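A.B. asks: take this sequence and fold it.
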Amino acid sequence: MLRFVLGVVLAVLVVLGGLWLFQRRLIYFPTWAVPPVSERLPGWEEASFETADGLTLHGWFTPPSKHAPVVVVFNGNAGNRADRAPLGAGLAAEGFGVLLFDYRGYGDNLGHPTAAGLALDSRAAVQWVRQRAPRNDLVYFGESLGAAVATELALSLPPAALVLRSPFTSLADLAAVHYPLLPARILLRDEYPTLDRIGA
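C.D. replies: You can find the predicted model right below:
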């Protein structure tokens, strides 16, 4: 009996250890193939900028018409900027400037996504836009995971508007819904406490 109990405990520890080590593979789902910008968004330009920790990130940009705001799109956890081309085209058709960019490890960018890394990526993206359009208002458009990233950035670099599509309250809350038997709050390395930051 004791051997059985020890075996169960060991199995649980192995599973929990594996989840802790490899959890980011369950959070981030990048795709890497990025077509030329001319195929998806004719007339847009390639953008590249460096993060504080030395990574070069890539994106697509179109400037605003006159004094219209620039929308910085913060992607969800899957795909890459090419998947947001229809959103970018729709915003640009209304006169907005738009930056579509990929986080580290997504699209044609090096690196591996983490909460701390995405915070650096988003800051670098906004600083680049500020150089390109210093007098235009900024709008942060965050989708799902991107809503958490945009909300965190808004605390230190406030935009004129913050738009959140399909946000979650926190990654721990989301994990508790999908994996109710796991101690998600203890295991998570990337927390994304969106609701707490909105209330800050």
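A.B. asks: alpha carbons only for contacts and neighbour counts from here, please
C.D. replies: Fine.
A.B. asks: buried residues in stretch 35-53?
C.D. replies: Along stretch 35-53, these residues count as buried under the neighbour rule (16 or more other Cα atoms under 10 Å): 37, 40-41, 44-47, 49-51.
A.B. asks: same question but for stretch 5-19, I mixed them up
C.D. replies: Going by 16+ other Cα under 10 Å, stretch 5-19 has these buried residues: 16, 19.
A.B. asks: the strands in this structure, which residues?
C.D. replies: Along the chain, counting by DSSP state E, strands occupy 29-30, 45-50, 56-62, 70-74, 78-79, 97-101, 138-143, 161-165.
A.B. asks: please generate a structure for the following sequence too, so the two can be compared:
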Amino acid sequence: MTILKWLLIVVAAVYVCGLAVLFFKQREMLFPIPPVGRTPPDAAGLPEAEEHVLTTADGEKVIVWHVPAKPGRPVVLFFHGNGDFLAGRVARFKGITSDGTGLVALSFRGYAGSSGAPSERGLLLDAAAAYGFAAARYHAEQIVVWGFSLGTGVAVAVAAEHPVGKLILEAPYTSTTDVAGALFPIVPVSLFMRDQFHSDRRIARVTAPLLVMHGTSDPVIPIRFGERLFALGREPKRFVRFPGGGHDNLDEFGAIETARQFINAAGG
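C.D. replies: Predicted coordinates:
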């Protein structure tokens, strides 16, 4: 009995220590900021883009790249993933804008030249500033919000609170607590996770046409989370599964063309 008691004590101590590490390191895990500094778009290979520095409601300075839309074309308001930086998405941005579609791509606070440290509240303030930038230049119905991975939570929040033309979610989730809970099933993540990005509680307020794209072999955000979120969204909506597609390689499976068809379709 004494051995069993001490074994239980050791297991409990290890568990508590593990919880402490997860609690204090959670933002480093959720926001693994790449060690990349500010890169002008022309140096990154996107000379058609203009760099702007926006001031958020709480005083941070965040960077957006803007490729002006050709007359009559929509503009994509793009929110990147948690390990992304704008210069690393140039090939995608070229694909998005190749038909005259405009682009407003935000570098979240703490990422690649933007000031501050990331949090859910902070990213939503960054997104509000980026939306304001786009809305000052384009009609609301021209704005197509596109979120990837972590950025889908931001995209849903923007589309739930502001008028937009369409919403594209690539590798989305119901909430970050759901994803974390699948990774750490014995950890009560919902009790101590600070940044929960509850898209499942927001998406019903989105009235714009919705496109969800997800790879069937996504190892980071399993497709079941995208399917659950899609089920909560309003019509008109469309779910596109890419057989064999992973997390960040959907352009190889036709994501750009799928998105272009959705953007150009009348009424979504």
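A.B. asks: quick TM-score on the pair, please.
C.D. replies: Overlay of the two chains. TM-score (TM-score structural alignment, normalised by the length of the first structure): 0.92; 200 aligned residues with a Cα RMSD of 1.8 Å.
A.B. asks: which part of the second structure lines up with stretch 152-168 of the first structure?
C.D. replies: The aligned range for stretch 152-168 of the first structure in the second structure is 157-173, by TM-score structural alignment.
A.B. asks: end-to-end on that stretch?
C.D. replies: Chord length of stretch 157-173 of the second structure, first to last residue, is 13 Å (Cα to Cα, to the nearest Å).
A.B. asks: which positions within it qualify as buried?
C.D. replies: So, applying 16+ other Cα under 10 Å, buried residues of stretch 157-173 of the second structure: 157-160, 163-173.
A.B. asks: longest helix in the first structure, by residue count?
C.D. replies: With DSSP state H setting the assignment, residue counts place helix 2-22 as the longest helix in the first structure.
A.B. asks: which elements pack onto that helix?
C.D. replies: Helix 2-22 of the first structure is packed against helix 184-187, with contacts defined by 3 or more Cα pairs under 8 Å, 6 or more residues apart in numbering; DSSP states H and E.
A.B. asks: how close does the helix it packs on sit to the second structure?
C.D. replies: With mean Cα distance after the TM-score superposition for the first structure, helix 184-187 of the first structure departs from the second structure by a mean of 1.9 Å once superposed.
A.B. asks: in that helix, which residues are buried?
C.D. replies: Going by neighbour count (16+ other Cα under 10 Å), the buried part of helix 184-187 of the first structure is 184, 187.
A.B. asks: in a markdown table: the strands of the first structure, plus distance to Leu2 of the first structure.
C.D. replies: Output for the strands of the first structure, formatted as a markdown table (distance: least, Cα to Cα, whole Å):
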| stretch | distance to Leu2 of the first structure |
| --- | --- |
| strand 29-30 | 41 |
| strand 45-50 | 56 |
| strand 56-62 | 54 |
| strand 70-74 | 51 |
| strand 78-79 | 44 |
| strand 97-101 | 55 |
| strand 138-143 | 49 |
| strand 161-165 | 51 |
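A.B. asks: aligned partner of Ala129 of the second structure in the first structure?
C.D. replies: In the first structure, the residue paired with Ala129 of the second structure is Ala124, using TM-score structural alignment.
A.B. asks: mind listing what the nearest residue to that match once chain neighbours are set aside touches?
C.D. replies: Excluding its sequence neighbours, the residue lying closest to Ala124 of the first structure (Cα to Cα, 6 or more residues apart in numbering) is Thr51, at 5.3 Å. Thr51 of the first structure is in contact with 57, 120-121, 123-124, counting by Cα atoms under 8 Å, 6 or more residues apart in numbering.
A.B. asks: most widely separated two among those?
C.D. replies: Farthest pair in those (Cα to Cα) is Leu57 and Arg123. Separation: 11.6 Å.
A.B. asks: more neighbours, those two?
C.D. replies: Set side by side, Leu57 of the first structure and Arg123 show more neighbours around Leu57, with 24 against 19, by other Cα atoms under 10 Å.
A.B. asks: residue in the second structure matching the more buried one?
C.D. replies: Using TM-score structural alignment, the equivalent of Leu57 of the first structure in the second structure is Val62.
A.B. asks: distance check, its match against Leu123 of the second structure.
C.D. replies: Val62 of the second structure sits 10 Å away from Leu123 of the second structure, going by Cα to Cα.
A.B. asks: same deal with Val76 of the second structure?
C.D. replies: Separation of Val76 of the second structure from Leu123 of the second structure (Cα to Cα): 18 Å.
A.B. asks: which of the two has more residues huddled nearby?
C.D. replies: Val76 (29 against 22).
A.B. asks: the counterpart of that one in the first structure: what's it in contact with?
C.D. replies: With TM-score structural alignment defining the correspondence, Val76 of the second structure maps onto Val71 in the first structure. By Cα under 8 Å, 6+ apart, the contact list for Val71 of the first structure reads 91, 96-99, 138-141.
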